[in-house]
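Enquirer: Predicted structure and sequence below. I'll ask about it afterward.
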Amino acid sequence: MTDSPDDASVSPRTRREAARRDRTVAPGAATGRAAGRDPLEHAREHLELARGHARDHLGHAREQFEATNERIKQRTGRDLLLAILTGLLLGALVLASLLFVKWTFVILAVAAAGLATFELVRALQTGGRRIDVVPQLVAVPLILLPAFASAHWLHWTALFGAVFLIVVWRLLVQMAARDGRTYGDVFADVLASGLVPVYVSLLASLALALLRQPEGEWWVLAFLITAIAADTGAYAAGLAFGRHAMAPRISPKKTWEGFAGAALAALAAGALLAEFLLGLPWWSGLVFGAVILATATVGDLGESMLKRDLGIKDMSSWLPGHGGVLDRLDSILLSAAAAYALHGVLAPLGGL
């Protein structure tokens, strides 16, 4: 057994060499110790380390997304994530109904028109108008179903019958109330009551009348895609480049830059859909896209003006990230009428 030399008797050079030997031996010793460990435990440690890094990256990405989403929400008033998820779900339902069973699209259309009618009636009631919910909801299937299942004359007869029912109901209820309401207010109530089914149910029924045509499901799908493309293009371009307000007194967040994005998206969608979906010349798709762009924009601005007059932001909160059902149908309803008219004009070009 050899005694260790006293530190004072060891030269500095000897101490440096000993330290160098320790640094050289240590990694090998550590490797030996690591090699002697359980491989499963070693793999578990690496897995936990990888999980920690993944959690850190996901947490950072989530924080960045939430911050971006919050900025978008403050600027546009919409929750981007909820809007995307809701839009994808609704789009999948509509697409499946059009491609597989037409009657399921009819059911969806009647349900959507019924909810939109209920929203509009409630909004007008908060604005001081007296409108009766029951006849308005009865009128929805009364107008929509004949548009798909019957001849044109029955469709229009059902429309006039529904409006007559709504107007007479309102007058009888007003007569029974005896509340001293002025003639001007009564006339405004009757006029608003009669316009509700024309705005919602009649325009929605034209989409079903289009669906009833030969290969009508493709035309319905085409105008829906074009209207959605215009709305998406307006949203993206307005968010990225929006500087100049389009109609500040009606809708302050709509910009000319957004309208330009909507125009590009609608024209591109129209040309592609005409060529590959409808079997029409590509230039007819430009006409289709331009008309749908115009009606979608007018419909959107029209509903915005109505909400501004009523002092509300959304018709309801039934669709997360979108507001109400009518808030999603505002650009589609008027576009349905335009698409129905365009079918009569452009469909004969399919053989060219």
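Expert: Arrived safely.
Enquirer: Please count neighbours and contacts with C-alpha atoms only from this point.
Expert: Noted.
Enquirer: any chance you could map the helices in the stretch 1-150 of the chain?
Expert: When assigned using DSSP state H, counting those that start in this stretch, the helices of the stretch 1-150 of the chain occupy the ranges 12-35, 39-76, 80-99, 102-126, 133-149.
Enquirer: My error: substitute the stretch 151-300 of the chain in the last question.
Expert: Using DSSP H, counting those that start in this stretch, helices in the stretch 151-300 of the chain cover 152-177, 183-197, 203-211, 216-241, 256-276, 282-310.
Enquirer: this is the comparison structure:
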Amino acid sequence: MKRRYWLIAFLILQLANTEVAGQLLPNIEIINALKESDRHIANGKSHLALVQLHQVLQTKEAVTDQSILSHLYNNLAIVLARYNNFTAAMACFYKAGSVESKYNATKRGKRYISFFSTNSNYENKIKENIVNDEILELMVQDQINQKELERTEEFESELIQTASIVEAFLDQKEATHYALALLIKQPIPGQKNTNTGLGEVGHSFISLIKYNKDQSAVCKTFGFYPEEGQLIPVNPLMPKANSVIKNDAYHTWDQLLGKFVSKEQFEKVLEYIDHNIDNEYHLSDYNCSDFALTIAQLSSIQIENTVGNWPLGKGDNPGYIGQSILAGKYTNLDSKTKEGLFTCSNNLFTKTKK
């Protein structure tokens, strides 16, 4: 009789082990694929990373560990941001739940040649109610079909009607989430410089996103510029000009800092844009960085040490803002911590072959 019980117990144990092994095997393959995507992200090989992540996304139903899913969505957020697909990137950041960021850099002299974020301590907070995975898969496949992560310097930001930004969000659709991304193009990536010495000062700009209940989304990416065509361009001696707004959807960037915001915060941002978007441009007092930082502040994002000096002037500037983001000198004022903020760097400025 005892032998019979032992035999039954042994068979039950074998079945349990077989089931566990069946669950672990796909997870191990997925973990290895995610590690491979980590390496591609670190080296700026966004296309290869996206191919790996797309494969994991297609097999995610086999995943039993929520931290693996969090890792997947966080990596997707980084790569999709590098494709300037901020709608998908912020949605993936939301799906990833809470993660703890760590930063790694490789320096060559004073210059960061590779700067990226990795993550640890994934929490089991997978959130699905923003963009469903069927739509996300289509977005990812569309990016893969481009084959290469194209540099966007060749795309000139075009003038847009200032009223069109606010009007785009008045789509009469019920919203589920709102997000914002602050994007920084430094004069010299990875360096705390206000300019290159050859007139290039960088750029700060904003991406606003509204996610709707019907799974549609509205995204506007734009920046504040001095009007061109003047006899003498804006300079420290003549710092004023009329302002214009340009579509920066294809503008390159080095650092990104994003956050989901409340409806009230989003409406405050739209109100500010509506009333201040035609303000006069001033190189020291109200430039592209002042405009972008004010919108970030209305969204409860605080960034330290954003003011730098240049000949005959000083003020907020992309070089200093970018370095503060790299150094983690920012706070989510809603939580009084860094929690709830998405940050990543765009390795387009590295010398690594894509």
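Expert: Arrived safely, thanks for sending. Values in this document were obtained by computation on a predicted structure and should not be read as measured data.
Enquirer: And the TM-score between them?
Expert: The TM-score (TM-score structural alignment, normalised by the length of structure 1) is 0.24; 141 aligned residues with a C-alpha RMSD of 6.6 Å.
Enquirer: ok, how many other residues are close to residue 304 of structure 1?
Expert: The tally of other residues near residue 304 of structure 1 (other C-alpha atoms under 10 Å) stands at 21.
Enquirer: Repeat that for residue 118 of structure 2.
Expert: Look at residue 118 of structure 2: counted by other C-alpha under 10 Å, it has 18 neighbours.
Enquirer: Leaving out sequence neighbours, find the closest residue to it.
Expert: residue 102 (5.4 Å; C-alpha to C-alpha, 6 or more residues apart in numbering).
Enquirer: name the helices or strands packed onto the helix or strand hosting the one you found?
Expert: Assessed by DSSP states H and E, residue 102 of structure 2 sits inside strand 100-108. For strand 100-108 of structure 2, the elements it packs on are strand 111-120, judged by 3 or more C-alpha pairs under 8 Å, 6 or more residues apart in numbering; DSSP states H and E.
Enquirer: Apply 10 Å and report the result again.
Expert: With contacts taken as 3 or more C-alpha pairs under 10 Å, 6 or more residues apart in numbering; DSSP states H and E, strand 100-108 of structure 2 sits against strand 111-120, helix 318-326, strand 341-345.
Enquirer: Tell me what angle it forms with strand 111-120.
Expert: Computed by axes from the mean of the first three to the mean of the last three C-alpha atoms, to 10 degrees, the angle separating strand 100-108 of structure 2 from strand 111-120 equals 160 degrees.
Enquirer: which parts of strand 100-108 of structure 2 are buried?
Expert: residue 101 (16 or more other C-alpha atoms under 10 Å).
Enquirer: between that strand and strand 341-345, how many degrees?
Expert: Strand 100-108 of structure 2 runs at 20 degrees relative to strand 341-345, counting by the same axes, to 10 degrees.
Enquirer: how big is the angle separating strand 100-108 of structure 2 from helix 318-326?
Expert: Strand 100-108 of structure 2 runs at 130 degrees relative to helix 318-326, counting by the same axes, to 10 degrees.
Enquirer: returning to what we had before: pick the most buried one from the helices of the stretch 151-300 of structure 1.
Expert: Compared across the helices of the stretch 151-300 of structure 1, helix 203-211 shows the largest average neighbour count, a mean of 26 (mean count of other C-alpha atoms under 10 Å).
Enquirer: other SSEs contacting that one?
Expert: Using 3+ C-alpha pairs under 10 Å, 6+ apart: helix 203-211 of structure 1 touches helix 102-126, helix 133-149, helix 152-177, helix 216-241, helix 325-346.
Enquirer: related to what we said a few turns ago, could you check how far the residue nearest to residue 118 of structure 2 is from residue 56 of structure 2?
Expert: Residue 102 of structure 2 is 23 Å from residue 56 of structure 2, where distance means C-alpha to C-alpha, to the nearest Å.
Enquirer: same check, this time on residue 9 of structure 2
Expert: 36 Å.
Enquirer: The two: which is more packed in?
Expert: Between residue 9 of structure 2 and residue 56, residue 56 has the larger neighbour count (other C-alpha under 10 Å), namely 23 against 12.
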